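# Got a predicted model here, sequence first, then my questions.
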Amino acid sequence: MKENKIFIVFLATVLISTLGFVGSRVYAQTRLADRTEDVQTKKTVKDELGREVVIPENPERILALTSAAMQALFNIEITPVGKVDNYKVSKEGMELPSVGTASSVSIESVYALKPDLIIASSRFHSAIEEELEKTGAVVYYFDPDKVGDIPVVEVTAYIGKLLGKDDIAREYVQSVFKIADELKEKIDFQTDIETGIVIQDGSTIVAAQNASSYGSMLTLLGIDNIVPDNLPNAKKSSFVPLNVESILASNPDIVLIMMSGKNTKNNKAILEKFKSDPQWAALDAVKKNRILILPFSVNPNRSTPEDMVQATAKAILKIAQKADAGTIESEKTIEDHIGRKVTIPENPERFLALQPSIMESLFCIGIKPVGKVDEYKIRKEGIALPSVGSHTNVNIEVVYQLQPDVIIGNTRYQSSILKSLEATGAAVIIVNPESLGERPLIDSVRYWGKVFDRTKNAKEYIEYITKIADKLKQKIERETDIKRVLILQDGDTILAAQKTTSYGSILSLLGLENIVPDDLPGSKNACLVSFDVEKIIQEDPDMIFVIASSNDPEQNKAIIQKFKNDSKWQGLTAVKNNKIVTLPFKVKMGRSSAEEMLRTTAKTILTANEK
């Protein structure tokens, strides 16, 4: 009896294993069968390995095994089912399931994604053709060298045609070429640069081919790449060895060096190594100071083609202008508000401010940050940026993803995460927003304009705001007798706005005296400081603003009534004259622009005076 049971268990185990094997074979055969049915609704093409491939009419699960092909899918409004880890262009793509890197694909992960169509590169994936075929998906191989003269852009047209998305692909490609043509005209007009080379430093100098993304940048900008197309191993890599003698013989007008990381000192050392090398010193590019490190964002794994070409052109124009002027600025070193020496890269492009008021200051001097804190509610373009969390709870992982060159933090909230911020490789500046000048509302703009060489932009903005403030100030002087003011926040303890806060700035710009002294305890650590009723009674302001804690009019009305009913406050001139009012909720840095805050505050004063 026991032997019969053992035999039955054994038989059941064999049967289950057989069914599992048959099931998996049936699944793969079914998928292969699906590929051959309804051939009339599909198209047969020859891929770059010379294989006949039947492309499904409407594939729903497409997997691209290179960053460039992934981005091409996004460009034609197709979201792939997975990613290669090299891809760092968009948040949407970075959040997809991983199949490993472009050069080391995990076949197991590919199986798990059950793709209908796999787009592979003949450069990286020809050795795993059989494994990819076994997944049951249609596998199409493309050759980066054969997708067009500008592969990084035209790969979108190539894949668009393959998938029947010709129109949208063509529209995208034309938009990139339009951007590039405008930049090419600028370079033609402002410089005499005609030839160039993009190199990568290492034990051997390697140079970017024309068919690479980096070589494409030169072609798009009308600069002749001195690297020949027929060098050994040209079909296997984007970069090929090129000796110094060949570079000297071609004598390019500009030399661009790929940035290997965000370590400013390392990048500066690499640049100096080339400049001080006797062989390289003979190049016209070195003699004319036209050798530079490319911005970190110029990388097809990190940026779209349009962003790459714009960043490249900007770097070329800037170095050419400085070279023509006979000066080369080194990185700027400043001391932040916690006593650190911070070196700011010469060409920072990706800024991240972890305080809403500083975000707005960057916009005011013409700098668009790469991300936002959630408290920022002013400009649509700022609100639409990727979030790094709140200014009091920053998501370091997202900061890494945004790859900033410069991070600006607040002494109150980001000092505790300084090491984590520095680990991103960015230059980290920690400041106290209230210590940027006597009137932070505009002095902050002046400060950052000076730090980031945007003094002209800062000056124009400050002149504009000051002009508005002067008109409002004159109107208040003409129509009211209000001169001395207090801005406070209700709570268990009365807190008052200091002169060096955005609230204090508003009063100063409108010609009003803030009754709060500068030397109160805790004044260096907070925007609002404790201020007892006795001192307020002693100073007896003409008007009192109570900061609104919400947009609820009934709640705000109840708070004002509470003050009016309090016997201690009833002796104040402001209360007697009904000049204790709510400061509208939107009057706060991060919620409104400086102009809007000034206009709203002035309107509140004038309206209260009419009553």
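Received the coordinates, thanks.
# Please count neighbours and contacts with C-alpha atoms only from this point.
Noted.
# how about the strands of the stretch 501-611 of the chain, start to end?
Ranges of strands in the stretch 501-611 of the chain, per DSSP state E, counting those that start in this stretch, are 513-514, 528-530, 543-547, 580-583.
# got it, and the stretch 1-150 of the chain?
Counting by DSSP E, counting those that start in this stretch, the strands of the stretch 1-150 of the chain are 43-46, 52-55, 62-64, 100-101, 104-105, 117-121, 138-142.
# Looking at those, which one is packed in the most?
Highest mean neighbour count among these (mean count of other CA atoms under 10 Å): strand 62-64, with a mean of 25.
# Could you verify my assumption that Lys459 touches Tyr447?
No - counting by CA atoms under 8 Å, Lys459 stays clear of Tyr447, with 10.6 Å between them.
# Confirm Pro300 sits in a helix?
No - under DSSP: H, G, I helix; E, B strand; the rest coil, Pro300 falls outside any helix and is assigned coil.
# quick one: it from Tyr400, how far?
Pro300 sits 17 Å away from Tyr400, going by CA to CA, to the nearest Å.
# Between the two, which is the more surrounded one?
Using other CA atoms under 10 Å as the criterion, Pro300 and Tyr400 rank with Pro300 on top: 21 against 16.
# Enumerate every residue touching that one.
Listed by CA atoms under 8 Å, 6 or more residues apart in numbering, the contact partners of Pro300 are Ser67, Ala68, Val89, Val152, Ser213, Met308.
# In the helix ranked longest in the chain, which residues are buried?
For the chain, the longest helix by residue count, based on DSSP state H, is helix 2-36. The neighbour-count check on helix 2-36 (16 or more other CA atoms under 10 Å) flags Ala28, Arg31, Leu32, Arg35 as buried.
# Give the helix, strand or coil label for Ile199.
Ile199 is classified as strand under three-state DSSP.
# ok, and here's another one to check against it:
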Amino acid sequence: MKGSRKIGLVFLAVIAVIGIGLGLVFGFRSTKPRQTKPRIIATTYAVVQIADKLDLPLVGVPTTANKIPTRYKNVAKVGNPMNPNVEKIADLKPTVIYSVTTLKDQFGKAFSKRHIKPYFLNLTSVKDLETTVAQMGKRYQRTTQAKTAISQINQAKRQAKKIALTHHRRPRVLVLMGLPGAAYMIGTNRSYVGNLVATAGGRNVFSSSNQEYIQPNDEAIKKANPDVILRLEHALPKMVTAQFKQAFKTDPMWSTLSAVKHHRVYDLQEPDFDATANMKAATAIKKVSKWLYPQNGGGSMR
């Protein structure tokens, strides 16, 4: 009898332990905070491209002349990348807002007053782009998509390096960034296009330790005498292209340069090129490599 009672007590104890265990499990599940779906706003086209490559949902995209991916065609527009609409952004109740480091100074008091703090992605070089894509892939469980995108960029880099190694001389390159109504700036090795030049095996004739762009200087340009000139059409490309063509036609300084004499002046157009790195980087590297090391030994001015 005592033995039966002992067995019964053990059985009840086991049942109690199991019950407590199940209670803890289900209790934990019921009290575990529910993960909310991210509400992401991309305020620049470069960030939209990254989101598209990573299959990320967006609730806000910039107002731009560039073609927005189909998946975002019905997404709310939040204004110009350099001056996004704070009210629209706040109404969308985002969990995170992405811009780029080069536009950090553009986000001022209007955002602070609404207690909105954008996150600035570093896209100043190809390497920075790869790092950013990898980090976002990890954050949003899109590591497979991130690895695929980075692999495409690395393949283009390897091919460009291979081509450059077959030549004994690195071409001297001048990078210009056109600005609507304000002529142009010179892109140094710190600029994104300057980084593309280095990646493709060229040598930027203007370098800096901390500045992406510097003021033009005719005498310095003439002295540098670049083999290749890359003209970035940043913002309002039609206007900037017309400005470049007019300047190169009317200013006699340009006609003295080797790049102009040998028709090796190229216009860099969106979406393949921009002031910051984007997911067209692989295509951009291939194009710059071809311009620096043309198979036929020459180029064409556009």
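Yes, it's here. Predicted model, so just to flag it, every value in this text is computed and none were measured.
# tm score of chain vs chain?
The TM-score (TM-score structural alignment, normalised by the length of the second structure) is 0.67; 264 aligned residues with a CA RMSD of 4.0 Å.
# picking that back up, from the contacts of Pro300 of the first structure, which is closest to Met259 of the first structure?
Of all the contacts of Pro300 of the first structure, Met308 has the smallest distance to Met259 of the first structure: 13.3 Å, by CA to CA.
# Return the residue of the second structure aligned against the closest one.
In the second structure, the residue matched to Met308 of the first structure (TM-score structural alignment) is Ala284.
# ok so its match is a strand residue?
No - counting by three-state DSSP, Ala284 of the second structure falls outside a strand, being helix.
# distance of it from Pro69 of the second structure?
With distances taken as CA to CA, Ala284 of the second structure is found 19 Å from Pro69 of the second structure.
# These two: which is more packed in?
Per other CA under 10 Å, whichever of Ala284 of the second structure and Pro69 has more neighbours is Ala284, with 25 against 11.
# tell me the contacts of that one?
Contacts of Ala284 of the second structure (CA under 8 Å, 6+ apart): Leu196, Asp272, Phe273.
# Please repeat the previous calculation with a cut-off of 10 Å.
Under the criterion of CA atoms under 10 Å, 6 or more residues apart in numbering, the neighbours of Ala284 of the second structure are 153, 156, 193, 196-197, 200, 268-269, 271-274, 277-278, 290.
# Which of the residues you listed fall within strands?
Among the contacts of Ala284 of the second structure, DSSP state E puts Leu268 in strands.
# ranking the contacts of Ala284 of the second structure by neighbours, who comes first?
The most crowded member of the contacts of Ala284 of the second structure, judged by other CA under 10 Å, is Val193 (32 neighbours).
# ok, now how distant is the counterpart of that one in the first structure from Thr601 of the first structure?
Taking TM-score structural alignment, the alignment pairs Val193 of the second structure with Tyr214 from the first structure. Using CA to CA, we find Tyr214 of the first structure at a distance of 52 Å from Thr601 of the first structure.
# One more: Ser106 of the first structure?
61 Å.
# Over to Gly23 of the first structure?
73 Å.
# Equivalent analysis for Ile205 of the first structure, please.
Following CA to CA, the distance that separates Ile205 of the first structure from Thr601 of the first structure is 62 Å.
# got it, and Ile8 of the first structure?
To Thr601 of the first structure, Ile8 of the first structure is 87 Å away according to CA to CA.
# same deal with Ser530 of the first structure?
With distances taken as CA to CA, Ser530 of the first structure is found 23 Å from Thr601 of the first structure.
# more crowded one of these two?
Thr601 (21 against 18).
# That one contacts Gly504, correct?
No - applying CA atoms under 10 Å as the test, Thr601 of the first structure and Gly504 come out as separate, 11.7 Å apart.
# which residue ranges form the helices in the stretch 101-250 of the second structure?
109-113, 126-139, 143-165, 192-199, 218-224, 237-250 (DSSP state H, counting those that start in this stretch).
# okay if I get these as CSV plus distance to Gly8 of the second structure?
Shown next, in CSV, are these (distance: least, CA to CA, whole Å):
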stretch, distance to Gly8 of the second structure
helix 109-113, 67
helix 126-139, 52
helix 143-165, 54
helix 192-199, 77
helix 218-224, 96
helix 237-250, 86
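# Go through the ones you listed and name the closest to Phe206 of the second structure.
Set against Phe206 of the second structure and scored by CA to CA, these come closest in helix 218-224, at 8.3 Å.
# what comes up buried for the closest one?
Within helix 218-224 of the second structure, the residues that count as buried by 16+ other CA under 10 Å are Ile221, Ala224.
# Repeat that for stretch 553-565 of the first structure.
Asn556, Ile559, Ile560, Phe563, Lys564.
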